[in-house]
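Student: give me the fold of what follows.
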Amino acid sequence: MRIPSPFRQLAALALAAAAMAPALAQQVVLKVHHFLPGTSNVHTNLIQPWCDKIARESADRLKCQIYPAMQLGGTPAQLFDQARDGVADIVWTIPTYSAGRFLKSEVFELPFFTRSAKGSSQAFWYFVQKNAMEEYAGVKPLWLHTNDGSSFHLTSAKGVKTLEELKGMKIRAATRLNSRMLAALGAAPVQMPLPAVPEAMAKGVIDGAMVPWEGVPAAKLQEIAKSHLDVPAGQPKFANSIFAFVMNKARYDSLPADLKKVIDNNSGAETSAWAGEKGFDSVVPAFHKLATDRGNQVFALSAAEMARWEKATAEIDGLWVKEVSAKGANGAALLEEARALSRQYDR
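Tutor: Next comes the predicted model:
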């Protein structure tokens, strides 16, 4: 019996819909949470492009729903646990906001350790993969990176050029090793996340902050600070912070193989290097110009003065080695391996 044309068309539509159903059913929406504003450099130049790329490569079967500025609740120090516990599917955070939990990873936050975000991010990725994956239990690291190295941003137009001038100043630190470094230099460290810095500086609670140039516009430091201090050109930076873009492990494991492959293709050492260069190294000149265009003074330590600062903070490496060794690891060997990786990739 010949089926009337309208019925054939309906049948064809039904078959097409049935064929599309599995693909539609497999669309995955990933909740991505971080602590910076939606206008920040990291949001617009790293997280959003990464999400756009996995959407494109998965034919829109992977989609991100990004929640900036802690919109899902909690504090920056709780972000890692939010990924581990499934509150968010993916987070971007500074793991060491949770002091003492990432002892091995924080080797890259030691003073005068890294020169560039691109190189140190590659080194950091390889170091964690070999030595510190237990610190990331419950999550899958997608990319790990450092920043471009912290500089000093001060409310005083006179600025700081010597240890004596820094002595007693209240300076924001991002992490416990940053705090330890500042104390060794004679400053009074005040540990706080970046979003708290603008108000603290504007109200005189702190005299300045250690922040990478990448973070200057996010905290409006080009407007609040009157002077800035860098290391001599080409030298290792004062300090650093480590960052992690991690995914809930169970969520990753639940994906079909082809979507896992999309995630995997946008993870690892190469993606970590991209995050360091694109999100940090490449923006330094423009963000530096934001400060100089306002008439802010930008100073650099002399080579002789930097040697004094390095000597004043030299004991911090040894303290880290003791702490890691007390937990059962070979701290000295880990420090040397991290330095070797930095020499290899961060030149």
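Student: use CA for all of it now, contacts and neighbours both
Tutor: Will do.
Student: tell me how far the nearest residue to Pro141 once chain neighbours are set aside lies from Asp81.
Tutor: Of all residues not flanking Pro141 in the chain, Val246 sits nearest, at 4.3 Å (Cα to Cα, 6 or more residues apart in numbering). With the distance defined as Cα to Cα, to the nearest Å, Val246 ends up 10 Å from Asp81.
Student: same deal with Phe280?
Tutor: In terms of Cα to Cα, Phe280 sits 25 Å off from Asp81.
Student: neighbour count for the two, which is higher?
Tutor: Between Phe280 and Asp81, Phe280 has the larger neighbour count (other Cα atoms under 10 Å), namely 26 against 17.
Student: ok, that one touching Ala117?
Tutor: Yes. Counting by Cα atoms under 8 Å, Phe280 sits close enough to Ala117 to count as a contact (6.3 Å).
Student: could you also give me the structure for this next sequence, so I can compare it with the first?
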Amino acid sequence: MKLPIWLFAAALSLSTTAVAAQEHKIRISQHHSSQSGVFNDVIIPVKEFIERESDGRIGVETYPNGVLHGPYDGFKALVTNVTDIAPAFPLQNASSFHLSHGWFLPGGFETSYAINQANEELYPEFTKAEYQALGIEVFLHGASAPYQLLTTKEVKSLSDIKGMKISGAGGPVNEMIAAIGGVPVTLPAAETYSAVQQGVVDGVMLPDESIVTYRMHELAKYYVPVEFGRAGDIPFGLNRATYNNLPEDLKDVIYHAGRYGSLLYADFAQRGAEVGKKTLEEHGVTFVELSEQDSATLDAAKAKLWKDFAEKNDANGYRGTEFVEAMRALSKEFGAMTHDQMTARQKEVGKLDILP
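Tutor: Below is the predicted model of the structure:
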């Protein structure tokens, strides 16, 4: 059946309009699986936000599963125009960062909402230059739930951890492990499960929302609530050239998409932490209750990490003490910040100097 000429012409006109409406393309790539929470609960809603708020003028293509680059190549992929938005974690380029590592300090913030919002507000003054020195901008800020210790060997007190080989992610995470007497072992994330299963390591330090992702509920026997910091600076970076080539109104869309993404990442971490603990309970993992003495020992170890961080950065000219004081001030102000409170705060502070 042939279409009437007027209907064919109308359809052609609509098709041409739709194609013309897409003026820019943005690629979001990541090493996370297409089944992961980061992809489905953060990146997909961000993609939809950008396309909707730009009225279709920006088309977004997503590339999960490490299709465009590996987990340690996000920075390079951004500056060489392989991608436009991608994970840019300080831990994966640790020697190039200084104050940014402060977001990993233990016990700093009560919720993922609080630390993400604090990161947004302190970023322009304290850490923006570290990312820009590598040729990128930060698109959204992310933070995990606090790191906890899961072991295959029995733990009744902190003294039982001494000498245990514990898998960590390097950098500040390994400092946490050493602070409680463990022996840090840095492994690629993909090898964590087999390393625990085969006894290469006795346990793993990871955030609550990663328990199910790494299937530690299948292997761990003990959960030790050390509350030893968060992966507090795990942002997605932005290709500077891509951003600079956008007209001002679409730059505004990208800015607000990033703030929405920071909120979504906090949602993901908070929700994932609850699921992780519940899953451990369902699999019969023992939750260790630390004594008052052990808790005091942990507090002292955490305080030392804060002190050492400030002094080390001060000595190297990086405003460590000022940064620590600013973090603590916002932590006190934000308390147990919720989703709604973070949304209200975003409106209250208005547009921040996050992007150029």
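Student: on that earlier part again, joint contacts of Phe280 and Ala117 of the first structure?
Tutor: Common contacts of Phe280 of the first structure and Ala117 (Cα atoms under 8 Å, 6 or more residues apart in numbering): 147-148.
Student: who's in contact with the residue nearest to Pro141 of the first structure?
Tutor: By Cα under 8 Å, 6+ apart, the neighbours of Val246 of the first structure are 80, 83, 90-92, 139-143.
Student: by neighbours, which of those wins?
Tutor: Ile90 (32 neighbours).
Student: OK, contacts around the aligned residue in the second structure for that one?
Tutor: Under the alignment (TM-score structural alignment), Ile90 of the first structure maps onto Ile85 of the second structure. Ile85 of the second structure is in contact with 26-29, 78, 139, 236-239, counting by Cα under 8 Å, 6+ apart.
Student: nearest to Gln148 of the second structure among those?
Tutor: Set against Gln148 of the second structure, the nearest of these by Cα to Cα is Phe236 (23.8 Å).
Student: quick one: the closest one and Tyr131 touch, right?
Tutor: No. The pair Phe236 of the second structure and Tyr131 fails to qualify as a contact (Cα under 8 Å) at a distance of 11.0 Å.
Student: between these two, what contacts are shared?
Tutor: With Cα under 8 Å, 6+ apart, Phe236 of the second structure and Tyr131 have common neighbours Val138.
Student: SS state for the residue nearest in space to the middle of the first structure?
Tutor: Residue closest to the mean C-alpha point of the first structure, counted by Cα atoms, centre = their mean, is Phe243 at 2.8 Å. Assigned by DSSP: H, G, I helix; E, B strand; the rest coil, the conformation of Phe243 of the first structure is strand.
Student: which residue ranges of the stretch 51-200 of the first structure form strands?
Tutor: Using DSSP state E, counting those that start in this stretch, the strands found in the stretch 51-200 of the first structure span residues 62-67, 90-93, 139-146, 150-154, 170-173, 188-191.
Student: how big is the offset of the third one relative to the second structure?
Tutor: Relative to the matching residues in the second structure, strand 139-146 of the first structure has an average distance of 1.7 Å after the fit, by mean Cα distance after the TM-score superposition for the first structure.
Student: quick revisit: tell me the counterpart of the residue nearest to the centre of the first structure in the second structure.
Tutor: Phe243 of the first structure maps onto Ile234 in the second structure, by TM-score structural alignment.
Student: correct me, but that match touches Val138?
Tutor: No. Counting by Cα under 8 Å, Ile234 of the second structure does not reach Val138; the two are 10.1 Å apart.
Student: so what's the residue nearest to the residue nearest to the centre of the first structure when sequence neighbours are not counted up against?
Tutor: Once flanking residues are discounted, Phe243 of the first structure sits nearest to Ile94: 4.5 Å by Cα to Cα, 6+ apart. Contacts for Ile94 of the first structure (Cα under 8 Å, 6+ apart) come out as 76-77, 241-244.
Student: same check for those, but in the second structure.
Tutor: With both residues aligned by TM-score structural alignment, their matches' Cα atoms under 8 Å, the contacts of the contacts of Ile94 of the first structure that the second structure also has are 242-244.
Student: the stretch 101-250 of the second structure: helices as residue ranges?
Tutor: Ranges of helices in the stretch 101-250 of the second structure, per DSSP state H, counting those that start in this stretch, are 112-122, 128-132, 171-179, 192-197, 240-244, 248-282.
Student: the first structure: matching residues for the helix or strand following the last one?
Tutor: Once the chain leaves helix 248-282 of the second structure, the next helix or strand it forms, by DSSP states H and E, is strand 286-287. Under the alignment (TM-score structural alignment), strand 286-287 of the second structure falls on residues 297-298 in the first structure.
Student: neighbours of the equivalent of Lys165 of the second structure over in the first structure, just the number please.
Tutor: Aligning on TM-score structural alignment places Lys165 of the second structure opposite Lys170 in the first structure. Look at Lys170 of the first structure: counted by other Cα under 10 Å, it has 21 neighbours.
Student: Lys130 of the first structure versus Lys170 of the first structure, what's the distance?
Tutor: Lys170 of the first structure is 37 Å from Lys130 of the first structure, where distance means Cα to Cα.
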